[in-house]
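J.: Okay, predicted coordinates and the sequence, questions at the end:
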Amino acid sequence: MRTDGRTGGAGMARADGVGRAGRGGTWGAAGVFTGVAFVAAGALGAVQPATGVPTEVVQLTQFGPAAGVGVVALYRWRRTRELLSGRGGGGGRAAGLLGSAVLIVALTVGAYGTLSGGVGFTRPGALHHPFVLTAAAQLVGACGEEIGWRCFLQPLLRTRFGTLVSSVTVGVVWGAWHVPVFAQAPAYAAGFLLATVAMSVVLGVALDGTGGPYRLLLAGGFHTLVNLGLLLFMDEESGAVTPMLCFGLSCLVVALAWARRRAAAAPEPASQAVPAPTTLHGT
């Protein structure tokens, strides 16, 4: 909303009031989403053994962020719909983003192989469940996460901050959401948090300006490729520090390349970094 000489002091006060309400709505929605994502993930993880769903196929905790989006949508439906629908398709970003997932896995495997003298490989046929089923379930689970992190929280914070700041913020929350990681060695937790922040930057930059199912499928596809690569080549979930540090540093290398690309692009218009406050009141 803009004011000019014709609106006078009353018009400026109204604009400021709307701005304050918009900021409160943004942080309120972000807080509710995050709280529900944490609680729902814990509850789903607790009931998973009773469901008989194997964690190798899909972890029910991954649907915690989707639950967070659902709760926010109950009282801010129009705004939630706007965030999820986004602004456009984004053109030919799929190859660059999904290629980045493959590159992260390759760098991780190469670095770990160099340091350890070799890397094991689990043949897809040697998994306890058919690989096609595992891959499909991994995609569904990844989308359960990404509808919250990249399709809701990232665009929500993007209305107040630039691409990189909002991406780093989401990456920190995303990493902290993986609570069990912090029961491991501090170096392991640090490597994991580095990975989530770095991957969040990759996704934030690559998906900026995209929306709808296209955004969800790209984010979920990236997430799935990374998960499957680690499942087949790495043992980072054992709590071993070296593979996790290799993973985190590999993510950082790819993130720096995307951040450099973003910095070389045209500056972000102020209207993208902080949209008109009147767009923040959908309920």
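T.: Done, it's in. Residues are numbered from 1 along each chain as shown.
J.: Every contact and neighbour count from this point should use C-alpha atoms.
T.: Noted.
J.: And the helix or strand containing residue 39, how far out from the chain middle?
T.: According to DSSP states H and E, residue 39 maps onto helix 8-51. Helix 8-51 has its C-alpha centroid displaced from the chain centroid by 16 Å (Cα atoms, centre = their mean, to the nearest Å).
J.: could you give the angle of the helix or strand following it to helix 8-51?
T.: Once helix 8-51 ends, the next helix or strand along the chain (criterion: DSSP H and E) is helix 64-75. If you take axes from the mean of the first three to the mean of the last three Cα atoms, to 10 degrees, helix 64-75 sits at 130 degrees to helix 8-51.
J.: For residue 25, give its distance to residue 156.
T.: According to Cα to Cα, to the nearest Å, residue 25 and residue 156 sit 10 Å apart.
J.: more neighbours, the two?
T.: residue 156 (23 against 17; other Cα atoms under 10 Å).
J.: could you list every residue that touches residue 198?
T.: Contacts of residue 198 were listed using Cα atoms under 8 Å, 6 or more residues apart in numbering, and they are 168, 171, 248, 251-252, 254-255.
J.: what's the closest of the residues you listed to residue 21?
T.: Checking the contacts of residue 198 against residue 21 by Cα to Cα gives residue 168 as the nearest, at 24.5 Å.
J.: check contacts around the closest one.
T.: Residue 168 neighbours (Cα under 8 Å, 6+ apart): 197-198, 200-201.
J.: how about a cut-off of 6 Å?
T.: Contact partners of residue 168, counting by Cα atoms under 6 Å, 6 or more residues apart in numbering, are residue 197.
J.: any idea which helix or strand carries it?
T.: Taking DSSP H and E as the criterion, the element that holds residue 168 is helix 163-177.
J.: Report how many residues lie close to residue 228.
T.: Count around residue 228 with other Cα under 10 Å applied: 18.
J.: Can you tell me the closest non-neighbouring residue to it?
T.: In space, and not counting its chain neighbours, residue 228 is closest to residue 135: 7.2 Å by Cα to Cα, 6 or more residues apart in numbering.
J.: quick one: residue 52 and residue 59, what's the gap?
T.: Remark: distance between residue 52 and residue 59 (Cα to Cα) = 11 Å.
J.: repeat for residue 84
T.: Taken as Cα to Cα, the span from residue 84 to residue 59 is 23 Å.
J.: between these two, which one's more packed in?
T.: residue 84 (23 against 18).
J.: ok, now which ones touch the more buried one?
T.: Residue 84 touches 151, 212, counting by Cα under 6 Å, 6+ apart.
J.: adding another structure so you can compare the two:
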Amino acid sequence: MGMVKVSGTAARRRPVWGTAGVFLAVAFTASGVLGSVQPALGVPTEVVQLTQFGPAAGVAALAVFQRERVARLLRGDGPRGAGRAGALLGAAALIIALGVLAYVVHRGGPGGTWFTRPGALDHPFALIVVAQSIGACGEEIGWRCLLQPLLRTRFGAIASSVTVGVLWGTWHVQVFAQRPGYAAAFLAATIGMSVVLGLVLDGTGGAYRLLLAGGFHTLVNLGMLLFLDEEAGGVLAMSCFAASSVLAAVLCAARAGTDRAPATLHGT
């Protein structure tokens, strides 16, 4: 990874889970507050969900007390491998394509209303794309640009990615009001996508990492908006999406090979 290792004493002075706990507490709380005020503000959820900025609030709160550490985590080890953009965005397209294919097959063919035309949405599609991109970056600056690198200093790429995926999925608390099968499939999907993101982005940092993670997230959200009815609580749609996400994670893990050892940033 080309990172400078710190001594065991330094690592103990900067506990990972304490920092992660503060981030998660603020992210969950801020998202709850933002979600509750969104209706009053009149911001349509089809355009953007304000809860997405909860993780960004978590990063901002941490920066007040651990400015240098947060800056190091966000900066990372520097961008490496421009080809990762194609790999990551291609993975997003593959996840949606395979999920939709499985969904159509299980529905017995392409008939029905599984596809929503962009022009049929309640708001201009261009506005939705821009707002979704901003919202996705609001999430990913917390999950993939801070929490993932933080856990990566203690654990391997796959272990840290799975952990972030579980926390990311649990953060979507509204999902657990749905049927158990839906919630379980959603959690499997967040873990699968987190592994894809964690492996492809491993060793990257800065704006490069944020743009790639945000781009992946945006493509997936738009794909689900146009091609799946999972927002209506459809277990089949979510299950197909989860299966394609897990498959993509398995393919990424197989290509990455053996899980690499934890990588530490100086002073983390």
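T.: Cool, the structure landed. All values reported here derive from a predicted model rather than from experimental measurement.
J.: Got a TM-score for the pair?
T.: Put the two chains on top of each other and the TM-score (TM-score structural alignment, normalised by the length of the second structure) is 0.94; 261 aligned residues with a Cα RMSD of 1.7 Å.
J.: ok, back up a step: what's the counterpart of the residue nearest to residue 228 of the first structure in the second structure?
T.: In the second structure, the residue paired with residue 135 of the first structure is residue 129, using TM-score structural alignment.
J.: do residue 213 of the first structure as well
T.: Aligned counterpart of residue 213 of the first structure in the second structure: residue 207 (TM-score structural alignment).
J.: neighbour-wise, which of the contacts of residue 198 of the first structure leads?
T.: Neighbour max across these (other Cα under 10 Å) = residue 251, 29 neighbours.
J.: surely that residue meets residue 195?
T.: Yes. Assessed by Cα atoms under 6 Å, residue 251 of the first structure is found in contact with residue 195 at 5.5 Å.
J.: Quick one: classify residue 114 of the second structure as helix, strand or coil.
T.: coil (DSSP: H, G, I helix; E, B strand; the rest coil).
J.: how close does it sit to residue 183 of the second structure?
T.: Distance from residue 114 of the second structure to residue 183 of the second structure, counting by Cα to Cα: 21 Å.
J.: Looking at these two, which is more packed in?
T.: Neighbour totals were compared for residue 114 of the second structure and residue 183, and residue 183 leads with 23 against 16 (other Cα under 10 Å).
J.: corresponding residue for that one in the first structure?
T.: For residue 183 of the second structure, the residue aligned by TM-score structural alignment is residue 189.
J.: how much space between residue 238 of the second structure and residue 229 of the second structure?
T.: Applying Cα to Cα, the value for residue 238 of the second structure to residue 229 of the second structure is 8 Å.
J.: more neighbours, these two?
T.: A count of neighbours by other Cα under 10 Å puts residue 238 above the other of residue 238 of the second structure and residue 229, at 27 against 18.
J.: After alignment, which residue of the first structure pairs with the more buried one?
T.: Residue 238 of the second structure maps onto residue 244 in the first structure, by TM-score structural alignment.
J.: do the same with residue 52 of the second structure
T.: Match for residue 52 of the second structure (TM-score structural alignment): residue 62.
J.: ok, that match - contacts?
T.: 141, 144-145.
J.: Which of these has the largest number of neighbours?
T.: When neighbours are taken as other Cα under 10 Å, the top entry among these is residue 145 (26 neighbours).
J.: Which residue in the second structure aligns with that residue?
T.: Match for residue 145 of the first structure (TM-score structural alignment): residue 139.
J.: Check whether its match really touches residue 55, as I assumed.
T.: Yes. Using Cα under 6 Å, residue 139 of the second structure is in contact with residue 55, at 5.3 Å.
J.: where's the alignment partner in the first structure of residue 86 of the second structure, which helix or strand?
T.: With TM-score structural alignment as the criterion, the equivalent of residue 86 of the second structure in the first structure is residue 95. Following DSSP H and E, one finds residue 95 of the first structure within helix 94-116.
J.: If we go by neighbour counts, what in that helix is buried?
T.: The neighbour-count check on helix 94-116 of the first structure (16 or more other Cα atoms under 10 Å) flags 94, 97-98, 100-101, 103-113 as buried.
J.: Would you quantify the distance from residue 176 of the first structure to residue 237 of the first structure?
T.: Residue 176 of the first structure is 16 Å from residue 237 of the first structure, by Cα to Cα.
J.: So which of those two has more stuff around it?
T.: In this view residue 176 of the first structure and residue 237 are compared by other Cα under 10 Å, and residue 176 has more residues nearby, 17 against 13.
J.: Can you identify each of the helices in the stretch 151-268 of the second structure by residue range?
T.: Assigned by DSSP state H, counting those that start in this stretch, the helices in the stretch 151-268 of the second structure fall at 157-171, 180-201, 206-227, 235-256.
J.: Residue 32 of the first structure corresponds to which position in the second structure?
T.: Here residue 32 of the first structure is matched to residue 22 in the second structure, going by TM-score structural alignment.
J.: Tell me, how many residues neighbour that match?
T.: Residues near residue 22 of the second structure, counting by other Cα under 10 Å: 14.
J.: what's the spacing between the match of residue 145 of the first structure and residue 253 of the second structure?
T.: 24 Å.
J.: Please name the nearest non-neighbouring residue to the counterpart of residue 229 of the first structure in the second structure.
T.: Using TM-score structural alignment, the partner of residue 229 of the first structure in the second structure is residue 223. Distances taken as Cα to Cα, 6+ apart put residue 96 closest to residue 223 of the second structure, at 6.0 Å, once the chain neighbours are dropped.
J.: hang on, the earlier thing: average distance between the helix holding residue 95 of the first structure and the second structure?
T.: Following the fit onto the second structure, the mean deviation recorded for helix 94-116 of the first structure is 0.5 Å by mean Cα distance after the TM-score superposition for the first structure.
J.: what's the average distance of the very next helix or strand once past that helix to the second structure?
T.: Using DSSP H and E, the helix or strand that follows helix 94-116 of the first structure in sequence is helix 131-148. Superposed on the second structure, helix 131-148 of the first structure shows a mean distance of 0.3 Å to its aligned residues (mean Cα distance after the TM-score superposition for the first structure).
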